[in-house]
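In: Model the structure of this input:
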Amino acid sequence: MTDLLYSEDETDLRAAVRALLTARADPAAVLAAPGAESGAAADPALWRALAAEVGAAGLLVPEKLGGAGASHREAAVVLEELGRAVAPVPYLTSSVVATSVLLALTPGAETEALLRDLAEGRRTAALAVPLSLAPGDPLPGGTDRITPVADAASADVLLVPGPEGLRAVEARDALVEPLIALDLTRPLAAVTVPTGAGTPLAGAAESERAVRRGLLTGAALLASEQLGIAEWCLAETVRHTRERHQFNRPVGSFQALKHRMAGTWLEVVSARAAARAAADALATGSEDTALLTAVAQTYCSRVAVRAAEECVQLHGGIGMTWEHPAHLYLKRAKADATAFGAPGRHKETVAALTGLHSP
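Out: Here you go, the predicted model:
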């Protein structure tokens, strides 16, 4: 394992992404967006700016295909900032999961052309599997209705695994039905693909390996998004309790609240270590990637939910209102806790990989 501290390049990338999100997608702006109540996609201009101007969409794509040739550590930094802003952009689904699936395939003209489009932000893609699917779960087959698929409604291309292999299907050629989601900032949809639609990209065996690589990458880097959620919730809670007064004292000075926030801080620090370890394992090709991913998901899922719940509760009555963005973080944290496998599923993976299963 390499140094888990943030490098200078990672710090500079964080500053660029945070500046963009602060200007165009702070939590108040996300809440006030026209599609906030319907779960519709955010302003496409935000995605174009993140993908093209900052260059975040192509971080994992090699330079020869128009990307930045960066590592998963840099992608993790972007996801931390997107988590802090609960930004409704398809970065995790398109620039991380779908891109990782394509990169795991044998290079071909169709694959490389699609990777160039994704890297430049001209198009987005979504892997057509249930969002709850864990890296080790059986993959769906056939062309039956697949649900729920994250960001399918806004994707240009769907990567559809099946018995014959992986196909790239234009979204307009599939039936995509929007669903009501808990987290309105990450829209879900049911996808039905007609038999024979799309362009074949790989055979069955190669397709399964590539899809599992995409799911593993998604689960590992989702921990960084969960870290960003927890960090914002803790910082916002500390800020509010400093400014809110009762009995002529800041409520944050009350011992009971200090203990709760201190406990959350310790959990957030530990979550940062777990998320960074998972991202670094992907970046270095560590043989412990599956284990570190399962550990990160088991821990970071719980920390994000706990921090969001504390944020809502310690804001008092205002934390329960639609006007305050705390509910966005709680919904994203709850939804993320079921994405790419629930914590209990990842605990089973940890037990299996460490030999803790009962004989």
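In: hey, let's count contacts and neighbours off CA atoms from now on
Out: OK.
In: Enumerate every residue touching the closest residue to residue 89 other than its chain neighbours.
Out: Spatially, and ignoring its direct neighbours in sequence, residue 89 is nearest to residue 47 (6.1 Å; C-alpha to C-alpha, 6 or more residues apart in numbering). Residue 47 sits next to 89, 90, 121 when contact means C-alpha atoms under 8 Å, 6 or more residues apart in numbering.
In: Of those residues, which is the nearest to residue 115?
Out: Comparing the contacts of residue 47 against residue 115 with C-alpha to C-alpha places residue 121 closest, at 9.8 Å.
In: and that closest one, which of the three is it?
Out: Using DSSP: H, G, I helix; E, B strand; the rest coil, the structure places residue 121 in coil.
In: Can you report how many residues neighbour the residue nearest to it when sequence neighbours are not counted?
Out: In this structure, residue 121 finds its nearest non-sequential neighbour in residue 51, 5.0 Å apart by C-alpha to C-alpha, 6+ apart. Residues near residue 51, counting by other C-alpha atoms under 10 Å, number 23.
In: one step back: right, and out of the contacts of residue 47, which lies closest to residue 243?
Out: For those, the nearest to residue 243 is residue 89 (31.9 Å; C-alpha to C-alpha).
In: so when I look at that closest one, I'm seeing a strand, right?
Out: No - remark: residue 89 does not belong to a strand; assigned using three-state DSSP, it is coil.
In: for the stretch 251-359 of the chain, what spans make up the strands?
Out: Assigned strands in the stretch 251-359 of the chain: none (criterion: DSSP state E, counting those that start in this stretch).
In: want to put them side by side, so please do this one too:
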Amino acid sequence: MSTQPDLLYSEEEEALRAAVRDLLTDHCDAAGVIARAETDAPHDLSLWKALTDGMGLAGLLVPEDRGGQGATHREAAVVLEELGRAVAPVPYLTSAVVATEALLACDGGGELLAELASGRRIGALAVGLHTAPGGALTTVRAENGTLHGEVSAVADAGVADVLLVPADDGGLYAVEADAVTVTPQTSLDLTRPVATVAFDGASGRRLGDAEPAVRRALRAGAGLLASEQLGLADWTLTETVRYLKDRKQFNRPVGGFQALKHRLAQLWLEVVNLRAAARAAADALATGQDADVSVAVAQAYATSVAVHAAEEALQLHGGIGMTWEHPVHLYLKRAKADSIAYGTAGAHREALAELVDLRAP
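Out: Prediction:
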């Protein structure tokens, strides 16, 4: 007999949140993120080291006997909420979640899994960021242990030490980053850049079967992306409310105008609903119960809320919101990029319809 999941945050999860938020407050200020986004190296590797070496957060999803912390997707979701609140330019979702989950599905990646769990190395799954769980993959050609071809729109490829590559023979291969050519692509999200990865005879070590590993990785990525989108939406709502309390027009706070109160109340309801959906997805991934359905529900809903929250923040901040110096543009760009990451809302609605047998006629 199944019991209803408890989606409230535990004391341990709240303590984890407080620790991560304190670290990000000290090491991930908005001005620094904006300045870094203007360079050729947008990733904050010193912050990554603090998150991984200092706090051990890269190994949350990895069992202790395999070199990790032995936590669950619920704890990883809390971390991603805080990273979303700060639009932190670190490869947590791509390495500590997606690449790690792919390795957990393979028998041959034990040493590499421990390296990713410790944060000593960064991994990236060589799949386009837009790929939905169960979606069509762009594979490279495997020929006598070497790989040939290219994959575009690979998130955080530029900072990865090792790439996990699906090949046309059905295998998932580990390829060292210095054996491939990584060409940055123009990315809307300046804090999670994408790149084209070209394989020209790169040697790869087969880890296991690609299909189940990639499916597992993308499902976890999509499910926990909702927590990042929740953190983003929560920050934009909180900052907008704070700004409208301070900003005055006609000698009264702008936030006192009824029309704006209604807009903010509507947005608050959307964020609360998103929290429920994101928590349900994280809990389902942790327990393995109805994970496909919960992930599809979360992603079918999260995109519109995150984008709406960021758009409202941009508009309601008035002129200052349109400037490069204010960080709200980073949140809108992340929200828009997230809206197609690991499948669009429409793709997840289609998947959900199949899962619950409510297909369109």
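In: before we move on, back to that, can you tell me which of the contacts of residue 47 of structure 1 is nearest residue 213 of structure 1?
Out: Proximity of those to residue 213 of structure 1 (C-alpha to C-alpha) peaks at residue 90, which lies at 18.4 Å.
In: Nearest residue to the closest one in space, ignoring adjacent ones along the chain?
Out: Spatially, and ignoring its direct neighbours in sequence, residue 90 of structure 1 is nearest to residue 151 (6.2 Å; C-alpha to C-alpha, 6+ apart).
In: Tell me which residue of structure 2 matches up with the one you found.
Out: Under the alignment (TM-score structural alignment), residue 151 of structure 1 pairs with residue 156 of structure 2.
In: residue contacts, that match?
Out: For residue 156 of structure 2, the contacting residues are 91, 94, 124, 192, 193, 194, 195, by C-alpha under 8 Å, 6+ apart.
In: and the first one, how many neighbours does it have?
Out: Right, the one you point to is residue 91 of structure 2. 26.
In: can you tell me which helix in structure 2 is longest?
Out: In structure 2, with assignment by DSSP state H, the single longest helix is helix 210-246.
In: Mean distance between that one and structure 1 after superposition?
Out: Aligned to structure 1 and superposed, helix 210-246 of structure 2 gives a mean residue distance of 0.3 Å (mean C-alpha distance after the TM-score superposition for structure 1).
In: returning to that earlier point: which of the contacts of residue 156 of structure 2 are retained in structure 1?
Out: Of the contacts of residue 156 of structure 2, the ones still in contact in structure 1 (both residues aligned by TM-score structural alignment, their matches' C-alpha atoms under 8 Å) are 91, 94, 124, 192, 193, 194, 195.
In: Looking at neighbours, which among the residues you listed is most surrounded?
Out: Using other C-alpha under 10 Å as the neighbour test, those are led by residue 124, with 29 neighbours.
In: before we move on, which element is that one in?
Out: Taking DSSP states H and E as the criterion, residue 124 of structure 2 maps to strand 123-125.
In: In structure 1, what stretch matches that strand?
Out: Going by TM-score structural alignment: strand 123-125 of structure 2 matches residues 125-127.
In: Also stretch 329-345 of structure 2?
Out: So stretch 329-345 of structure 2 sits over residues 327-343 in structure 1, by TM-score structural alignment.
In: mind checking the SS state of the residue nearest to residue 89 of structure 1?
Out: helix.
In: ok, now how distant is the residue nearest to residue 209 of structure 2 when sequence neighbours are not counted from residue 179 of structure 2?
Out: Nearest residue to residue 209 of structure 2, sequence neighbours excluded (C-alpha to C-alpha, 6+ apart): residue 171, at 4.6 Å. With distances taken as C-alpha to C-alpha, to the nearest Å, residue 171 of structure 2 is found 18 Å from residue 179 of structure 2.
In: So for the two, which sits in the more crowded spot?
Out: Shown here are residue 171 of structure 2 and residue 179; by other C-alpha under 10 Å, residue 171 has more neighbours (19 against 16).
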